[in-house]
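Asker: Sequence and computational prediction follow.
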Amino acid sequence: MKNVLLPLLLLLSCCTYGQKKFHVIAFYTGEQDQAHISYVHEANKWFDSVATANNFAYRPTRNWSLLNEDTLQGYQVVMFLDTRPEKPEQRAAFQSYMEKGGAWIGFHFAAFALTPSAVPANWDWYHNTFLGSGAYVSNTWRPTSAVLRVEDRKHPVVKGLPPTFKSSPNEWYRWSNDLTKNPDIDILLAIDSSSFPLGTGPKQYEIWHSGYYPVVWTNKKFRMVYMNMGHNDIDYENHTNKELSFTFDNPIQGKLVLQALLWLGRGKK
């Protein structure tokens, strides 16, 4: 990974001189699904490795009680790496933080909601107003690379990215809401049709053959970016739980993530 990170660091850190340092707090749970746990561990190492060169401080935590008004005052960006807050007071603190100009970046399972499940669709503001995606509907399987297409070439988050690029393997989500019909949502990346069929099954409904699937977007009413990436490939079939892929091994995808974070962290609250 060092060979991938070095040119990325040089490219982005060359513009950090004179920039005020910003602070990031990344919440995670890291208890459900080995693929999500693998991603969280990888993400924490990766963000920490690029923090100094890009002039930000990175604080990962499993202590969701820190999601309160007093603590959030000290951070310019909040991350949800794998889950969302469940307690009413934590949700209220996060909503207030965002409505007052705070910044957020979330990954993969952080947008998941399905009733009935252990993560029910019981937070309307977050899933419908803020994310715009609504509830989870289905996913591809197994984790597979996709060709991603840049949809908004003018947005700073995708600056310098090629028109299309191949992602790291991921489990891709489909949502109940049509994001293209929401005027507040700016879709930055979507799955390109050259990816189809996407997924290998074995169940046929886990393989996508057509459709439009946003994977990275922002809500223009908030300072936020959601990314559907965040599920590494794991050897479940042979019961080894061996990691078969890594999200940040992909330099273009790494550039996308870092540019999103820097855009949020250096913006005005």
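Answerer: Ah, there it is.
Asker: Could you use CA atoms for every contact and neighbour count after this?
Answerer: Noted.
Asker: List the buried residues of stretch 243-254.
Answerer: Using 16 or more other CA atoms under 10 Å as the test for burial, stretch 243-254 gives 245-254.
Asker: can you check stretch 146-162 too?
Answerer: For stretch 146-162, a neighbour-count test (16+ other CA under 10 Å) marks 146-153, 157-158 as buried.
Asker: From start to finish, how long is that stretch in a straight line?
Answerer: Terminal residues of stretch 146-162 lie 14 Å apart, using CA to CA, to the nearest Å.
Asker: ditto for stretch 244-260
Answerer: Distance between the two ends of stretch 244-260: 26 Å, counting by CA to CA.
Asker: Determine how far it lies from the middle of the whole chain.
Answerer: Here stretch 244-260 is found 11 Å from its chain centre; the criterion is CA atoms, centre = their mean, to the nearest Å.
Asker: Tell me how many other residues crowd the closest residue to residue 236 other than its chain neighbours.
Answerer: Leaving out its chain neighbours, the residue that sits closest to residue 236 by CA to CA, 6 or more residues apart in numbering is residue 242, at 7.9 Å. When neighbours are counted by other CA atoms under 10 Å, residue 242 registers 14.
Asker: Pull up the gap between residue 242 and residue 34, please.
Answerer: Using CA to CA, residue 242 is found at 9 Å from residue 34.
Asker: swap in residue 220?
Answerer: To residue 34, residue 220 is 33 Å away according to CA to CA.
Asker: Provide the contact partners of stretch 18-25 at residue level.
Answerer: Stretch 18-25 is contacted from outside by 55-61, 74-79, 265-266, using CA atoms under 8 Å, 6 or more residues apart in numbering.
Asker: at 7 Å what do you get?
Answerer: Stretch 18-25 is contacted from outside by 55-60, 75-79, 265, using CA atoms under 7 Å, 6 or more residues apart in numbering.
Asker: try this one next to it:
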Amino acid sequence: MYLGTNALHAQQKVKFNVIAFYTGINDMAHVSFVHEANKWFSKTAAQYKFTYDSTNNWNNLNEEYLSKYQVILFLDTRPEKPEQRKAFQKYMENGGAWMGFHFSAFALTPSDFSQNWDWYHQVFLGSGQYKSNTWRPTSAILRVENQQHPAAKNLPETFKASPNEWYRWENDLKANPDIDILLSIDPASFPLGTGPKQHEIWHDGYYPVAWTNKKFKMMYFNMGHNDIDYENKTNKELSFTFENKLQNQLILNTLLWLGNDRK
């Protein structure tokens, strides 16, 4: 079918450019999510007029490379080299936008991912170190805390998330005036997790799972851990993050907000 010049131009017009960084090596549950995310964002990009690129080369986290992109995604990990971290901080402080998933906020001293980046974990994310998690990966009922936020458009007050490993953090995000909590685990979810260890099952408490820092254009999502059959050693994928229409709407709303409403 022939498209007129104006129609062709409109179809090709790109609103913003997205670059996703990932490692895709550690933990099959995270690797599964990375592969799934790259497919979903690539497919969605064509429909909503943004470009989507991804890279596992964290050395691309530099000023020249980032100048082409309006939104950065961290799909599974964080930058480790000082020059990469410096470039990311400068990008964000100069009005860039960011969306991070699950393990991208993880830090625990001592571990392979020590808390050795105060700006990112204490200032930017506000969460501090990882404290604990639920197990096995299970669905949770999430409550929308800020229904006026653009990311919450067309979402009900509560909805069921895809199965996930849910994190608890060192810092009380409610007490941080810079943090705007978008989603938390609704009490209807409890008990959350199946164990076998008792501390892996949550029976009460308040757990933020998506938030933004009002000083930056950013959103962090706790989601990003698919369920894998580790127990029977088949390593079969048992769940997928992007097989959830309401959760997908949330992620898409967030991306369009970050890409179209830049500081």
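Answerer: Received it, and whenever you're ready, just let me know what you need. From a predicted model like this one, the values you see are computed outputs, not experimental measurements.
Asker: so what number do they get for TM-score?
Answerer: In this superposition the chains share a TM-score of 0.95, using TM-score structural alignment, normalised by the length of the second structure; 254 aligned residues with a CA RMSD of 1.2 Å.
Asker: quick one: which of residue 220 and residue 34 of the first structure has more around it?
Answerer: Neighbour tally, residue 220 of the first structure and residue 34, criterion other CA under 10 Å: the higher count belongs to residue 34, 19 against 13.
Asker: To which residue of the second structure is the more buried one aligned?
Answerer: When the second structure is aligned by TM-score structural alignment, residue 34 of the first structure is paired with residue 28.
Asker: list the contacts for that match?
Answerer: By CA under 7 Å, 6+ apart, the contact set of residue 28 of the second structure is empty.
Asker: Check the gap between it and residue 153 of the second structure for me.
Answerer: Counting by CA to CA - residue 28 of the second structure and residue 153 of the second structure are separated by 32 Å.
Asker: Ok, residue 206 of the second structure next?
Answerer: The gap separating residue 206 of the second structure from residue 153 of the second structure is 23 Å, by CA to CA.
Asker: those helices in the stretch 101-250 of the first structure, which residues are they?
Answerer: Along the stretch 101-250 of the first structure, counting by DSSP state H, counting those that start in this stretch, helices occupy 124.
Asker: So which bits of stretch 138-146 of the first structure are buried?
Answerer: By 16+ other CA under 10 Å, the buried positions in stretch 138-146 of the first structure come out as 139-146.
Asker: Skipping adjacent residues, who's closest to residue 242 of the second structure in space?
Answerer: In space, residue 242 of the second structure is closest to residue 248, 6.2 Å off (CA to CA, 6+ apart).
Asker: Map the one you found across to the first structure for me.
Answerer: Looks like residue 248 of the second structure aligns to residue 254 there (TM-score structural alignment).
Asker: Can you say which helix or strand has its match in it?
Answerer: In the assignment (DSSP states H and E), residue 254 of the first structure maps to helix 251-265.
Asker: tell me, what residue is most central in the second structure?
Answerer: residue 101 (2.3 Å; CA atoms, centre = their mean).
Asker: Per the alignment, that residue pairs with which residue of the first structure?
Answerer: Superposed on the first structure with TM-score structural alignment, residue 101 of the second structure falls opposite residue 107.
Asker: what about that match, distance to residue 135 of the first structure?
Answerer: With distances taken as CA to CA, residue 107 of the first structure is found 15 Å from residue 135 of the first structure.
Asker: same question, residue 230 of the first structure
Answerer: To residue 135 of the first structure, residue 230 of the first structure is 18 Å away according to CA to CA.
Asker: Looking at those two, which is more packed in?
Answerer: A count of neighbours by other CA under 10 Å puts residue 230 above the other of residue 230 of the first structure and residue 135, at 29 against 21.
Asker: From residue 216 of the first structure, how far off is that one?
Answerer: To residue 216 of the first structure, residue 230 of the first structure is 12 Å away according to CA to CA.
Asker: Now do the same contact list for the counterpart of residue 210 of the second structure in the first structure.
Answerer: Alignment note (TM-score structural alignment): residue 210 of the second structure maps to residue 216 of the first structure. Residue 216 of the first structure makes contact with 187-190, 226-228, according to CA under 7 Å, 6+ apart.
Asker: So among these, which ones count as buried?
Answerer: Among the contacts of residue 216 of the first structure, those classed as buried by 16+ other CA under 10 Å are 187-190, 226-228.
Asker: Superposed on the second structure, what's the mean shift for the host helix or strand of residue 79 of the first structure?
Answerer: Using DSSP H and E, residue 79 of the first structure sits in strand 77-80. Its aligned residues in the second structure lie a mean 0.3 Å from strand 77-80 of the first structure after superposition (mean CA distance after the TM-score superposition for the first structure).
Asker: ok, now how distant is the equivalent of residue 67 of the second structure over in the first structure from residue 250 of the first structure?
Answerer: Mapped onto the first structure by TM-score structural alignment, residue 67 of the second structure lines up with residue 73. Residue 73 of the first structure is 33 Å from residue 250 of the first structure, where distance means CA to CA.
Asker: what's the answer for residue 240 of the first structure, then?
Answerer: Residue 240 of the first structure sits at a distance of 24 Å from residue 250 of the first structure (criterion: CA to CA).
Asker: and if you look at residue 258 of the first structure?
Answerer: Distance, residue 258 of the first structure to residue 250 of the first structure, using CA to CA: 12 Å.
Asker: where exactly do the strands run in the stretch 51-200 of the second structure?
Answerer: Assigned by DSSP state E, counting those that start in this stretch, the stretch 51-200 of the second structure shows strands spanning 71-74, 97-101, 130-133, 141-144, 158-160, 167-169, 179-185.
Asker: For the last one, which helices and strands make contact with it?
Answerer: Okay, so that is strand 179-185 of the second structure. In terms of contacts (3 or more CA pairs under 7 Å, 6 or more residues apart in numbering; DSSP states H and E), strand 179-185 of the second structure is packed against strand 141-144, strand 208-213.
Asker: Distance to residue 33 of the second structure added to those strands, as JSON lines?
Answerer: Output for those, formatted as JSON lines (distance: least, CA to CA, whole Å):
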{"stretch": "strand 141-144", "distance to residue 33 of the second structure": "20"}
{"stretch": "strand 208-213", "distance to residue 33 of the second structure": "17"}
